[in-house]
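Novice: After the sequence you'll find the predicted model.
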Amino acid sequence: MSFPVSVWYGVGSVTPPFNEETIRRDLNNIKDAGFKYVRGWVNWRDTEPRPGEYDFSSVENLLRVAGDIGLKVILQVYLEFAPDWLPRLHPDSLYVSESGNTIMPQGSPGVCLDNPGVRARAEEFLRRLAQVVVKYPNFYAWDLWSEPNVIQWIYQPTGWRGLFCYCNYSKGRFRDWLRTMYSSINELNKAWHRSYLEFNDVEPPRFVSLHFARDNIDWLTFNIAKLREDLEWRVKVIRSIDSSHPVVSHSHGGTSVFSNPLFGEPDDWEMASVVDAWGTSFYPKHAGRVKPDHVLDALVLDAARSAASASGKPYWIGELQAGQGVGGFKATEPVTPDDVALWMWQAIAHEAKAINIYHWYPMMLGFESGGYGLINPDGTLTDRARRAGEVAKVIYENSDLLLKAKLINSDVAILYNIESYKWLWIAQRHSSDVLSRSILGVYRILFNSNHNVDLVSIRQVENGLISRYKVLVAPLSLVMTPKAALSLRDFVSNGGLLLVDSRFAAIRNDGYIDSCTPAYGLSEVIGGCEDGYVSVDKVSLRITNDLIPGLKVGDLIIGSNYVSWLNSKAHEVGVSELNLDKPSITINDYGNGKAVYVGTSIGLSYEVNGPDSGVGKLVNGIIGMAMVQPPVEVKSTKQGYVEVRVLKSGIDHLLFIINHSYNDQLVKVRINENVLNVGNALIKDLVTGASINIINNEVQLTLKGRQVVVGLVSR
C-alpha cells in the first residue's frame, strides 16, 4: 500500500477553466515531478447547473486523464459552493444571522442544509456523484468536507461576521435537540430561567444576558453536535453507494485548539469520530500568521493526531502550504523548497498518514491571488515543485515503513477542554487566544524539553481514558463537568500527577459556580479552595519551599492573566506578592498521586514572558516529580530549533532530526535507553541515503539550515 502524497489541482475553481490539452500537460508534469496522486475539486454548483440535470464531465475527464497517465485521484467535495438556483426554489433556505440578516450567496457560502428540501437535493447530488466516480479504478478517496463550519468561512462580509444559523429549520432542529436534553419544557425553563409554554416557543440565544449562561452553552453545544451529525450524514450518503474507499474530512485553521465555537467552528475530537481519517490544514507561512512558529506548527500536528487517535483513526494533512502566503495586500516571506520538504517530513514525524499539498497552481483570482501555488502561473515547474516531488518519491519508496510508524507513547497529556471554550461567549471574548495560548505555552515548554505530548479532550477524561498518562496538565480549564471531576479524582488517586492553574474548575457545566472553587469537590484533590483571585498583567510568585526539583527558596515565577491563592492544608510551595499569607503554589497528596496548583495562568505567562519567567523550570520540575523522562536529550548550536522524534515501525525505529532554523547547527542527540537502546550502530538517512553513526546511544552531526534527517534504525 502506498503512502498518499498528492497535489491539489482545482481546474476552473481557483484557476481559469483549462482545456483537456492543458490538463493532460499538467497531470503529466505532476507525474514527472514524482507524484502518484492528484486531488481534484467537485463543486455542487458546477455539476448540477439546472435542477435535476447533472454534468459530471469535468470530474470524469480528470479521472480519465489521470488514469491514462497513472495517477490516483482523491476528490474534495464542496456542498458549500451550491447551485445558484437553490434560493429561487427554496427561498427559506438562506442562512440567517443572529440579527435577522439573510445571506444571499455569491458563489459561497451556499444555503442552509437544515432545510429538508435542500438536504434532499444535496443527498441526491452526492449519490449521483458517487455512482459515477466508483466506476474509475484510479479513484482513491473522498474528502467530504473541507474545513467544516456552520457557515462556510469563505463568506467574508464587511464588518461583523455574525452568528449562524437562525433560519426556521435550524431553530426547529435546535428545539428537537433540546427535547432530547430536557425531560420537559419545565426543566428547560428552570435551567434557562424562562417561562416558555412549549418547546416550539423556544428561541436560540442571540446575545449574552448578564446573569444567564445555560442557554448560550446549550446553543454552542448543539452547533458542535450538529457539525458532527452533518459530517456523519455526508459519510452515510456516500457509504450507501461506495463502501470501499476511504472517507475523510479536514479542519480549518489547523486545529480547534485555536478556534472559538461561537463562530461555528467544530470540535476536532467530535468530527474525527465519524470519518475514516481526520485531517488538518497546515500553513506555517499563512498570510494570517504574524510570524512562522515551528512549535505552534508542532502543536497543530499533535492536536490533529490526538483528535484522530482518540477514535482510533489516522490523521491526514488535508492541505499543506505549497507557496507564498497572500491575503489581499498582505504577503508573507516566500516559501522555499526546503520549507516544503521540511513541512512534509515534520508532518510524518508527528504521525501523519497522508499529505495533500495545496495547490499545484497559485490562486489565480480573488483575495489570495498569486499565493499558495507550487508552480508558476504559466504552468512551468518551480524548484519547490521539484523538491516536493523528490520528497514524495522517498515517501512512496518507504510507504510500508512510514504507514506503520507510531510515536513512542507519551507519559504527558494536555487537556483540551471544549467546555472552557464555550465559556468565551459568556465572558464576551470573541477570540480564543486566552485559552489557545494557555495550551500553546504549556506545549512549548514540553516541546523545548523534548517530550512527546498528547492532547486529550474532556470527553476522554469523562470516559476514564487517561489512565496511561503519568501527568495531565489542565491549563486555564475554567469549566468542569461532574463526570470529568470524578475521573480526575480517580486519575490522581491511582497515582497520576495533575497540574492545574488559576481558576481551575471555577464554573460548573450548568453555568453556575459551586460553593467552592474548584467545583464538584475537586478542592479535596488540590487540597483547598481558592480564597481569592485578581486579574493582572504581570505578577511575581516567590518559592518558599524546595519541594519541586530545580527550584530553590527565593526563586521567582512571573505570572500573567490571574493571580490567586488558596485556603489550603496542602504543602505550600510558593506565595504571590499580592498575598503573602496564603499559598499560591501548592502540592497536595491525594491517594497514590499528587495534585499541583499554581495560582496564575502558567501557559499564558510562558507565552507572554518567555523562558525568563521561571514557568519552564516550574513545569519541568513538576514533570520530574512524576519521574517522566523525555525520549531524547538534544543539544544544538541554537537551542529550541532542533526537533527530534522517535517513531516505532514494526521491529524498526525511525529517528527524525529536524533543523527548523535557517542556519547550520551542530547537533547532539542522546536517545533514552528506555526508549531505544542500540549502543553502537550505523543507521541510514532515508532522505539522502547517507550512513550515520550512533555511538553509545548518541548521534552527533552538523545539519544545514532547514535540513531533515530521517534515520532508519533497523533490527
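Specialist: Happy to help now that I have it. Numbering: from 1, shown residues only.
Novice: Only C-alpha atoms from now on, for both contacts and neighbour counts.
Specialist: Fine.
Novice: ok, for Arg45, nearest residue in space, not its chain neighbours?
Specialist: Leaving aside its chain neighbours, Arg45 sits nearest to Pro83 (3.9 Å; criterion: C-alpha to C-alpha, 6 or more residues apart in numbering).
Novice: pretty sure that neighbour belongs to a helix, no?
Specialist: No: Pro83 sits outside any helix when classified using DSSP: H, G, I helix; E, B strand; the rest coil, being coil.
Novice: isn't it right next to Glu53, touching?
Specialist: No: using C-alpha atoms under 8 Å, Pro83 is not in contact with Glu53; the gap is 11.4 Å.
Novice: neighbour-wise, which of these two wins?
Specialist: For the pair Pro83 and Glu53, the greater number of neighbours falls to Pro83 (22 against 10), based on other C-alpha atoms under 10 Å.
Novice: ok, the more buried one - contacts?
Specialist: With contact set as C-alpha atoms under 8 Å, 6 or more residues apart in numbering, Pro83 has these partners: Trp44, Arg45, Asp46, Glu48, Pro49, Arg50, Gly110.
Novice: Included below, for side-by-side comparison, is a second structure:
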Amino acid sequence: MTSARRPFVHDGIAYGCDYNPEQWDPTVWSEDVALMRDAGVDLVAINVFGWSHVEPRNGEFDFASLDRVIDLLDDAGIKVNLGTGTASPPPWLTRLHPEILPVTEDGTTRYPGGRQAWCPSSPVFRDAALALVDAVARRYGSHPAVELWHVSNELGCHNALCFCETSAAAFRDWLEARYGTIDALNAAWGTAFWSQTYREWGEILPPMANLSTRNPGQQLDFHRFSSDALLDYFRAEAEIIRAISDKPVTTNFMVTAHIENLDYWSWAADMDVIANDHYLDNRLADPRTELSFAADLSRGLAGGAPWLLMEHSTGAVNWQPLNRAKAPGQLIRNSLTHVARGADAVCFFQWRASVQGSEKFHSAMLPHAGTDTALWREVVELGGIVDRLGEVAGSRVDSDVAIVFSWESWWAAGTESRPSHALGYLDQVHAAYAALHSQGLTVDVIAPGADLSPYRLVVVPGLHLVRAADASAITDWIAAGGTAVVTFFSGTVDENDRVYTGGYTGPFREALGVAVEEFAPVAADEPLRLTSGATASLWSERMHVTTATEVDAFADGPSAGGPAVTRNAWGDGSAWYLATLPSPADYRALLERVAAEAGVAPSVRVSAGADVETVRRRGEDAAYVFVINHGHDAAVVEATGHDLVTDAAVSGEIEIPGGSVRIIREESLV
C-alpha cells in the first residue's frame, strides 16, 4: 500500500451483520431496520452480492433499491459497510464471456450457478468488475452512512487456484519477473529431476494434475502467484475507491482452519483495517481453541492493533458434514472471545435467515422462527453487552509469548511427496498453540522474520520452509537472551523448497545443538513412549546431540534410545528442540517448564482449568480483564474494578458462573 492507512472510526465496538435485502420483498425492509435497532445493530454490510441487482444488464445500472436501503439504515443511525458487489459475476457476464470461468487442476471448467465463478487473472472479468466498482463508488463515495468499504467477499474462497490458459500466461509473466532468466527458474525448481528442464518460458504450465506427483517447487510458486494475483485484484478495486472516497477500505480475510491459499502476511499492509471471517469448525478435535488461535492470528496480521470480526455465526453453519447448533450462551462466549483477543467489531452472517438458496439452513441473527426464540434473545443480550463495551475499543492485548506462523510453510509441507500424510503443518501449529493456551497464556501469532524483542518465549512449530535470514532472526534473538522451542520438521527446506543438507533443522542446527539424521514417522495407531513416562504420537526422528543436553528420549519406536527433547544454551538464551508430538497433557507440561524458565506466566490467574480463558486488553487509561468460562463449573478470579457485563462494581474474589463472561475494568493498571 502506497499511502497511509485510513483509520476505521466507529463509536465503540461495532455490532453488525451482513444484510441481503435483495432476497426479501421491500415491504420487509422497514421491519428489518426496526429490529436491527432493537438488537443494537449499528454496522451493516450490504451489496456484497449485489451485482446482478445493481447492474441487471451490461452497462445498465439501477441503484433505486440500494438507495432506499442505505437511506433506511442512515435514518435509523446505522452505519454501512458497503460492498462493491463484485464477489460473483451475474449470469449475463458469464454468458457473454464464458472465457472468464475458472479451470481446475484437471483442466475442466467450473460453471456458474454458485459463486466466485471467475478467473482471478482474467482481464475481461476485471474490466467488468472495475466498471461496477467505479459506479458504486461514485454513487455512494460521499454518503454519510458509509463508514467502511468492503471489497468483493472472501477473495479466493473457491477460486484461488485457476489453471486456465489466461492464468498460465499470467503465471509465466510472474515467474519471469521473479527469476529473470529461465536458468534461474530451473535452478529454483530443481528441474534436472525427471527431465523437467525448461528452455523457453512458453513451455511452463501451472502444476496441472498428472500421472505421478508434481514438482513441489512449481506448486509452491503457483501458490505464491495465485495469492499475488488476487492481491493485485484487490488493489485494483481499492485504488478506484480511494480515488473517490476517503473512507477506509478492507476485505474479509478467512483466517480459519482449512483455508490456506492466500498468504495474508503479504496482504496485510494493503488493508486500512484487518477484517476476518471465522466460523467454528466442528470437524476439528478442539474447535474452541482454534477460534482463539484464529483471533490471535488476526491480531497478528493487524500488527497488534484492533481488528474487525466481519462474519461469524449465531448458531450452525450449513457447509460442514454435521452442522452443530451452538449451545445456550455459546454465541456470547464465542463472540466475546474474539473481542478479548482484539476485535473491535462483532458481526454476523447474516441478519435474516434466508428461505431459499444454498445458505437457507445457515443460522442468522433473526432466525426462521422469528423473535420469540432463545437465539433472538441471546442476540439482543449480546447487543446490550457490546454496547456497554464501548470504552474497550482501541485497546490492545498484552502478550510476551509468540508463535511463528507461515503460509509458505503450510504450502511447502503439504505437497504430495512428504514423510507422513497423517500430520500436517496446521496440526503442529494447533498443538503448540493449545499447549500454551491451556496454561492461560496469551499468544501473539507472528510472521517469520518479525521483531521478537517484545517476547520472552517464542515457539516455532513445524516451520518446514524457512529463509536463512528469518532463521537468523530467531537464533540471534535466542543468543540475546530469548527462550525458543523449535519443533520437528522445521528448517528442512529453503524458500525454493530445496533441502538444507548436513542434517535436518538446517539453519537452526547450530543454535539447537542437534543433528537430525533421519525422519521416522509412525502410524496413528503406533503410540510412542518417552523415558520420562510421557507419551507421543505420529512422528519421531533419529538424531544425536552435538552441544545440546538431552532432556527426554524415545523409549520405543523406530528412534528408541535417541533424544526426543533437547535443550541447548545458545549465547545468553535457551534453544529447545522437540522431535515428536507429545500428548496434549505432556505438551502442556513441557511448555509449562519452558515458560517458567523464560519467566512467563498467565497475566490473570483463575481457580479453574482449561475451560476458562483469560485475556487482558490494555488502553491508555484502563485495562480490561476478560474472563470467559466455557465450562459448567464456577471459576473465581481476583480483581477490583467494574464489571462491564453486569454493570456492577466488583472487588476481591469474583465468581464467574459456568457458561458466563465477565469483563472487568481494573481500578488501576497492573
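Specialist: Received, thanks. Just so we're clear, the structure is a prediction, and the values are computed from it rather than from any experiment.
Novice: What does the TM-score come to for these two?
Specialist: Here the TM-score for the pair of chains, by TM-score structural alignment, normalised by the length of the second structure, is 0.90; 645 aligned residues with a C-alpha RMSD of 2.6 Å.
Novice: Return the residue of the second structure aligned against the residue nearest to Arg45 of the first structure.
Specialist: In the second structure, the residue matched to Pro83 of the first structure (TM-score structural alignment) is Pro90.
Novice: Buried subset of the contacts of Pro83 of the first structure, written for PyMOL?
Specialist: Typed into PyMOL, the line below selects the buried ones among those, using 16 or more other C-alpha atoms under 10 Å:
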select buried, resi 44+45+46+48+110
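Novice: So which of the contacts of Pro83 of the first structure belong to strands?
Specialist: When DSSP state E is applied, the contacts of Pro83 of the first structure are split such that none fall in strands.
Novice: which residues touch the spatially most central residue of the second structure?
Specialist: The residue lying closest to the centre of the second structure (C-alpha atoms, centre = their mean) is Val255, at 1.7 Å. By C-alpha under 8 Å, 6+ apart, the residues touching Val255 of the second structure are Asn276, Asp277, His278, Ala294, Leu297, Ser298.
Novice: The last one: how many residues sit nearby?
Specialist: So that's Ser298 of the second structure. Ser298 of the second structure has 35 neighbours, counted by other C-alpha under 10 Å.
Novice: could you measure it against Arg341 of the second structure, distance?
Specialist: To Arg341 of the second structure, Ser298 of the second structure is 9 Å away according to C-alpha to C-alpha, to the nearest Å.
Novice: Same question for the fifth one.
Specialist: Distance, Leu297 of the second structure to Arg341 of the second structure, by C-alpha to C-alpha: 9 Å.
Novice: The two - which one has more neighbours?
Specialist: Taking other C-alpha under 10 Å, Leu297 of the second structure and Arg341 do not tie; Arg341 has more neighbours (30 against 25).
Novice: Check the alignment and tell me where that one lands in the first structure.
Specialist: Under the alignment (TM-score structural alignment), Arg341 of the second structure pairs with His350 in the first structure.
Novice: can you check Leu230 of the second structure too?
Specialist: In the first structure, Leu230 of the second structure lands on Leu227 (TM-score structural alignment).
Novice: which one is that match nearest to, not counting chain neighbours?
Specialist: Pro266 (6.3 Å).
Novice: which residues does the counterpart of the one you found in the second structure contact?
Specialist: With TM-score structural alignment defining the correspondence, Pro266 of the first structure maps onto Leu262 in the second structure. Neighbour list for Leu262 of the second structure: Gly156, Ala160, His223, Arg224, Ser226, Ser227, Trp407 [criterion: C-alpha under 8 Å, 6+ apart].
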